[in-house]
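A.B. asks: Next one to model:
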Amino acid sequence: MARPGGRWLSGRHEWTERPLAISTGRVALPLARRGITVEGIEGSPLMLEQLRARAGGADIPVVLGDMADVAVDGPYDLAYLVFNTFFNLPDQDRQVDCFVNVGRVLAPGGRFVVEAFIQDLTEFDRNQRVTTRAIDEDSVSMEFLQHDPVAQAVTYQRVTFDAAGTTLRPLGLRYCWPSELDLMARLAGMRLRERWDFWDRTPVHRRQPSPRLGLRAGPGGYGRRMTEPTHLVTATMRQEPGEGLRHPQAYLFARKP
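C.D. replies: A predicted model of the protein is given here:
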């Protein structure tokens, strides 16, 4: 999350916030340190263990479960899903479930913030792509992608070959178009309130370069690549040459009063 976005999310200290897929708390912990009541949902016991090990992490109530089920009662003033996590839900049905269940626990006028990229279809050749991510005299790291345009699904396999053998890191995403997210919100009794190109509320432009979202740990300097570990406090955009670029955007949906 960008620092301007962090200020925006934390601008109402009386809010109760529910991050879905709280992970290691890299957004939730800074908000909690500002005095905001934060509760979370996390599907991975290992991620939850890392959150508990961090300063203040043990103080945040977290439900272990599927973020699409939103197995909490509410009401909450704000729920959020950042870092493209919404696209980790495997199909359209589960993505709709997530919106509907968030709408169920939001207070009247409550808000649901989603950060997600716009998939760049030009990065595929015959619905596939092979990229060399890193290479030296001892190892090579590659990325293999297959695209299903009907299911709007991308299957990744990030592979490292070195003296120790072959390491596989699979990933699957089901992306959505902006209009599809808007429709899911309507099905959940919400409406689109704002759509930004970045957390500083930059307006969405049709013909600007597609930036890649990178992260940094504090003010100054340029963003690191997303593959690097980071203690998230702020974010910046950076284009990484040689990689298929996606367009991150922020969406703010509000429950109807």
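A.B. asks: CA atoms for contacts and neighbours, from now on please.
C.D. replies: Noted.
A.B. asks: Which stretches in this protein count as strands?
C.D. replies: For the chain, applying DSSP state E gives strands covering 16-19, 37-38, 40-42, 62-64, 76-81, 106-118, 128-135, 140-148, 153-162, 165-174, 190-196, 212-216, 234-238, 247-255.
A.B. asks: ok, now which ones touch E194?
C.D. replies: E194 is in contact with Y251, L252, F253, counting by C-alpha atoms under 8 Å, 6 or more residues apart in numbering.
A.B. asks: Just to check, the first one is in contact with F117?
C.D. replies: So the one you mean is Y251. No: counting by C-alpha atoms under 8 Å, Y251 does not reach F117; the two are 10.5 Å apart.
A.B. asks: one step back: of the strands of the chain, flag the one that's most buried.
C.D. replies: strand 16-19 (a mean of 25; mean count of other C-alpha atoms under 10 Å).
A.B. asks: what about stretch 154-168, how long is it end to end?
C.D. replies: 16 Å (C-alpha to C-alpha, to the nearest Å).
A.B. asks: residues in contact with that stretch?
C.D. replies: With C-alpha under 8 Å, 6+ apart as the criterion, stretch 154-168 contacts 138-148, 169-175.
A.B. asks: on that earlier part again, just send the strands of the chain back as a markdown table, with distance to P4 too.
C.D. replies: Formatted as a markdown table, these follow (distance: least, C-alpha to C-alpha, whole Å):
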| stretch | distance to P4 |
| --- | --- |
| strand 16-19 | 17 |
| strand 37-38 | 19 |
| strand 40-42 | 22 |
| strand 62-64 | 26 |
| strand 76-81 | 15 |
| strand 106-118 | 14 |
| strand 128-135 | 31 |
| strand 140-148 | 33 |
| strand 153-162 | 31 |
| strand 165-174 | 27 |
| strand 190-196 | 12 |
| strand 212-216 | 13 |
| strand 234-238 | 8 |
| strand 247-255 | 12 |
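A.B. asks: another one to check against the first:
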Amino acid sequence: MFDDFLIRAALAGLGVALAAAPLGCFVVWRRMAFFGDATAHAAILGVALSLLLSTSIFAGVLVACLLMAALVSLLNGKGYAMDTLLGVMAHSALAFGLVAVSFVSGVRIDLTAYLFGDILGVGKSDLAVIWTGVALVLGLMGWRWSRLLIATLDADLARADGIDPERERWVLTLSLALVVAVALKVVGVLLIAALLIIPAATARPFSRTPETMVMLAGLLGATSTVGGLQVSFWLDTPTGPTIVSLASTLFAVFGLAAWSRQATRRARHSPPSAERYR
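C.D. replies: Down below sits the predicted model:
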């Protein structure tokens, strides 16, 4: 079964979608979209350093993402707004990574595969790494779920309950770095943040509980991955961007449905106008 490259691609995409669902929900709830983008852009610097030092790309990306998160945390509140700081750090990491790649000699590098993903090139070893990372992220999220929720809702309430919000933020940071490292092969550096945010944002209007939002986000992410693979096969388009494009289409369709439902509900509960009795 694993000899079929489409089966390997589908399994890799499903794994990333499952890991991204709970983490993407926390990114949406905490409004960490720019933070996720900055962490993802640091991945290309990790790739360059891994190639320069002849080490594992997965390990290099993981270390680079964690260093980016630590640097942003240290510089936060030092006179710059968070969105400005994240914008500078994200694009600087991407630029330095692309420059560092140019110094790698003796290795043929396809930057497109790192920037936009190469899901069809996932091998058996890549699949093992991806699902190991997925298991770690899901295990970490399940272990810290209630603490993460309380720290997200109210930091003061978390402290009163004996929970350290800063520690929970680092748990999220570690999980985000793991997801970026395993998703690099699937959608690439430039589209990882989209795969995190779009399914969670799509699920939010239709979810009454956090658990429902996570499950719906996982279902939407899985649908986008498998459907994007199929559409890419039919239309001969780049697979990673096609997956994200399908996720964006679902966001638009579900958003229109949510808006229509809200408009209908408002119309039913609005008081009758005087024109109806004339």
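A.B. asks: TM-score of the superposed pair?
C.D. replies: Once superposed, the chains reach a TM-score of 0.24 (TM-score structural alignment, normalised by the length of the first structure), with 112 aligned residues with a C-alpha RMSD of 6.5 Å.
A.B. asks: Closest one of the contacts of E194 of the first structure to D77 of the first structure?
C.D. replies: F253 (11.8 Å; C-alpha to C-alpha).
A.B. asks: In contact with that closest one, which residues are there?
C.D. replies: F253 of the first structure sits in contact with R111, F112, V113, A185, M190, R191, L192, R193, E194, where contact means C-alpha under 8 Å, 6+ apart.
A.B. asks: Repeat the analysis, applying 10 Å as the threshold.
C.D. replies: By C-alpha atoms under 10 Å, 6 or more residues apart in numbering, F253 of the first structure lies in contact with 78-79, 99, 103, 109-114, 181-182, 185-186, 189-195.
A.B. asks: Just the helices from the stretch 1-150 of the second structure, written as ranges.
C.D. replies: Remark: helices assigned in the stretch 1-150 of the second structure by DSSP state H, counting those that start in this stretch are 5-29, 33-53, 57-75, 82-102, 111-116, 124-153.
A.B. asks: Whatever helix or strand comes next after the last one: which residues count as buried?
C.D. replies: In other words, helix 124-153 of the second structure. Helices and strands here follow DSSP states H and E; after helix 124-153 of the second structure, the next one along the chain is helix 155-160. By 16 or more other C-alpha atoms under 10 Å, the buried positions in helix 155-160 of the second structure come out as A158.
A.B. asks: list the buried ones in the next helix or strand after helix 155-160 of the second structure?
C.D. replies: The helix or strand immediately downstream of helix 155-160 of the second structure is helix 165-187, counting by DSSP H and E. Using 16+ other C-alpha under 10 Å as the test for burial, helix 165-187 of the second structure gives 165, 168, 171-187.
A.B. asks: could I get the contacts of E194 of the first structure as TSV with distance to Y156 of the first structure?
C.D. replies: Shown next, in TSV, are the contacts of E194 of the first structure (distance: C-alpha to C-alpha, whole Å):
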residue	distance to Y156 of the first structure
Y251	25
L252	28
F253	29
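A.B. asks: ok, for V159 of the first structure, nearest residue in space, not its chain neighbours?
C.D. replies: L168 (4.8 Å; C-alpha to C-alpha, 6 or more residues apart in numbering).
A.B. asks: What distance do you get for that neighbour to Q146 of the first structure?
C.D. replies: In terms of C-alpha to C-alpha, L168 of the first structure sits 15 Å off from Q146 of the first structure.
A.B. asks: Same check on A254 of the first structure?
C.D. replies: Counting by C-alpha to C-alpha, the gap from A254 of the first structure to Q146 of the first structure is 35 Å.
A.B. asks: now do V105 of the first structure
C.D. replies: 36 Å.
A.B. asks: before we move on, what about L173 of the first structure?
C.D. replies: Using C-alpha to C-alpha, L173 of the first structure is found at 11 Å from Q146 of the first structure.
A.B. asks: what do you get for E49 of the first structure?
C.D. replies: Taking C-alpha to C-alpha, one finds E49 of the first structure at 33 Å from Q146 of the first structure.
A.B. asks: Show me what the helix or strand hosting A247 of the second structure is packed up against.
C.D. replies: Element membership of A247 of the second structure, judged by DSSP H and E, is helix 239-269. On a contact count with 3 or more C-alpha pairs under 10 Å, 6 or more residues apart in numbering; DSSP states H and E, helix 239-269 of the second structure meets helix 5-29, helix 111-116, helix 165-187, helix 192-203, helix 210-235.
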